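sharing a model that was predicted from the sequence below.
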Amino acid sequence: MKLTILGSHGPYPGKDGACSGYLLENNRMNILIDCGNGVLSRYQRYYDLRDLKYIILTHFHSDHVSDMMVLRYAVDIRMRKGDIKEPINIYCPNEPLKVLDDLNFNGVFKLNIVDEKTKLKIDNLLISFEKMEHPVLTYAVKFNDGKKTFAFSGDTMENDRIIPFIKSCDVFLCDGNLLGDEKGPHLTARRAAEISKAADCKKLIITHLWPQHTTDEYFNEASKVIQDVIIAKDFEVYDI
């Protein structure tokens, strides 16, 4: 598996940035995880939209799904032209209903509702989900190819489900939006590092970065817990 950071900011993009979007490649198949502001353009640096078969949406906040509203028009037009033959498979929560309704557009997406009991197999990837804590229904997602495991927290606050879910994973991509004593519906960089360490994860990548904080600030806080922590950087590629 190979992970490319398409967008790492939240809840809005900084200058030249993009919101949450991650490209997971496995053999000749790719999965887009979240599709926030700016992600659709960046995806097309790597693949044509005809190659976009699977999208996982961890939750329906706009910094994770806003480009889906543009993608629906692109797919609709290209399906009418015969350029795209089949709808894109979307795996997502079932609420808020208004966003789900917005995604139900001219048959361009095949909507598949997930919950913590969902087990998927796409190609040789086994994919599972766990409910997190956030103002809207949100899921962490985990991928296993039979050899390695990659997990993404989605957006989350503190909860007792995350450590068992990510236990011993090879790469853990984690929401660490906050610093110090900042409050909000996210983890701090330090807490993300503590969770990764408690779960015996081999590599931690902190993402969902507040644009007005520097990567050095995130690194300095998290590295007090894990020395080799990685702060997500757009277009960086990580082997899993």
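That came in fine, so what should we check first?

from here on, just use CA atoms for contacts and neighbour counts.
OK.

give me the neighbour count for the nearest residue to residue 125 once chain neighbours are set aside.
Nearest non-adjacent residue to residue 125, counting by Cα to Cα, 6 or more residues apart in numbering: residue 145, 4.7 Å away. For residue 145, the neighbour count with other Cα atoms under 10 Å is 17.

same question, residue 159
Counted with other Cα under 10 Å, residue 159 comes out at 11.

longest helix in this structure, please.
Selection of the longest helix in the chain by residue count, based on DSSP state H, yields helix 68-80.

helices and strands around it, which ones?
Counting contacts by 3 or more Cα pairs under 8 Å, 6 or more residues apart in numbering; DSSP states H and E, helix 68-80 packs against helix 97-103.

buried ones in the helix it packs on?
Residues 99-100, 103 are the ones in helix 97-103 that count as buried (16 or more other Cα atoms under 10 Å).

what segments of the chain are helices?
Going by DSSP H, the chain shows helices at 39-43, 62-65, 68-80, 97-103, 162-166, 189-198, 215-222.

buried set for the last one?
The one in question is helix 215-222. So for helix 215-222, counting by 16+ other Cα under 10 Å, buried means 215, 218-219, 221-222.

would you reformat those residues as JSON lines and include distance to residue 139?
Shown next, in JSON lines, are the buried residues of helix 215-222 (distance: Cα to Cα, whole Å):
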{"residue": "215", "distance to residue 139": "25"}
{"residue": "218", "distance to residue 139": "24"}
{"residue": "219", "distance to residue 139": "25"}
{"residue": "221", "distance to residue 139": "25"}
{"residue": "222", "distance to residue 139": "23"}
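
got another, please set it beside the one above:
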Amino acid sequence: MRRTVLGGCGAWPGAGQACSGYFVEHDGFRLLLDPGYATLPRLLALTAAERVDAVLVSHGHPDHCADLNPLLRARALGDAPPTPLPVHALPGALDAVLALDGRMLAGSYEVRDFDAGTAFAIGPFTVDTKLLPHFVPNAGIRLMADGEVFACTGDTGPSPDIVALARDADVFLAEATFPEQVLPEQDAPFLSTARQAGAYAAEAEVGRLVLAHLWPGVEPAAAEQSARATCTGRIDVATPGLTATLS
């Protein structure tokens, strides 16, 4: 299983950056996870739009799904439109982004709703999900293939289910919007810090922690330093082009 970071910014993309987006490949299958703002140009540097086999979205905030629209445009308006793209998401999560072009994109995608807490298959992947706390319904995602595990929180506040989601994962991609303290404080039930992500990674005994969804302006080094206060394992920050082959 190979995972490539397309972007790691939270809320909006900083200059030269992109929001959440991850490209996961296994046995020739190409899965796009959370196509947030500005991720499509980075995806197109890796593969053609029509070669994406499926999309999986953790929740409906646009920094996790907005570039589904230009991806579908690139597929539907190309010289040889491919078969409809399977798009897996929580019920209603993609209503707004799919409404942008109405009938023009009709037939270019097939929405496959899932409920957080269920398991299902996408190509060679077994997908297990957990409902994690956020401002809108959010599914933590655990991808498994050939004994390898990639876990991703989406965006989440504190929850004991995060450890279960990440348990023994080869790579754990964790939301870490702020280094030490969520601001404003009333948002603390719905977002996480790098320090918290490190603690979850240590308890879950993951192989590699990748900090994602950093607030624009947060220095990656500051996030990494905060995570190292609670985790002694390998830590990276989700920056465009970062890759991980899970083995």
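Looks like it came in fine. Everything numeric here is computed off the predicted structure, so don't read it as measured data.

could you quantify their similarity as a TM-score?
Put the two chains on top of each other and the TM-score (TM-score structural alignment, normalised by the length of the first structure) is 0.93; 237 aligned residues with a Cα RMSD of 1.7 Å.

and which of the buried residues of helix 215-222 of the first structure is nearest to residue 120 of the first structure?
Lowest distance from residue 120 of the first structure to the buried residues of helix 215-222 of the first structure (Cα to Cα) belongs to residue 222, with 32.5 Å.

identify the residue of the second structure aligned to the closest one.
Aligned by TM-score structural alignment, residue 222 of the first structure pairs with residue 227 of the second structure.

which ones are touching its match?
Taking Cα atoms under 8 Å, 6 or more residues apart in numbering, we find residue 227 of the second structure in contact with 179, 194-199, 235.

any chance of the residues you listed in JSON lines, with distance to residue 150 of the second structure and neighbour count too?
As requested, those are exported to JSON lines (distance: Cα to Cα, whole Å; neighbours: other Cα atoms under 10 Å):
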{"residue": "179", "distance to residue 150 of the second structure": "23", "neighbour count": "25"}
{"residue": "194", "distance to residue 150 of the second structure": "18", "neighbour count": "31"}
{"residue": "195", "distance to residue 150 of the second structure": "20", "neighbour count": "23"}
{"residue": "196", "distance to residue 150 of the second structure": "19", "neighbour count": "24"}
{"residue": "197", "distance to residue 150 of the second structure": "15", "neighbour count": "31"}
{"residue": "198", "distance to residue 150 of the second structure": "16", "neighbour count": "28"}
{"residue": "199", "distance to residue 150 of the second structure": "18", "neighbour count": "19"}
{"residue": "235", "distance to residue 150 of the second structure": "15", "neighbour count": "21"}
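
need those residues in CSV with distance to residue 8 of the second structure, can you?
Output for the contacts of residue 227 of the second structure, formatted as CSV (distance: Cα to Cα, whole Å):
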residue, distance to residue 8 of the second structure
179, 14
194, 13
195, 17
196, 17
197, 15
198, 17
199, 20
235, 14
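
closest one to residue 109 of the second structure out of those residues, please.
For those, the nearest to residue 109 of the second structure is residue 197 (34.1 Å; Cα to Cα).

that closest one -> the first structure?
In the first structure, the residue paired with residue 197 of the second structure is residue 192, using TM-score structural alignment.

ok, that match - contacts?
Contacts of residue 192 of the first structure by Cα under 8 Å, 6+ apart are 174-176, 206, 222.

let's go with 7 Å and repeat that
When contacts are counted by Cα atoms under 7 Å, 6 or more residues apart in numbering, residue 192 of the first structure touches 174, 176.

now residue 120 of the second structure
Contacts for residue 120 of the second structure (Cα under 7 Å, 6+ apart) come out as 126-128.
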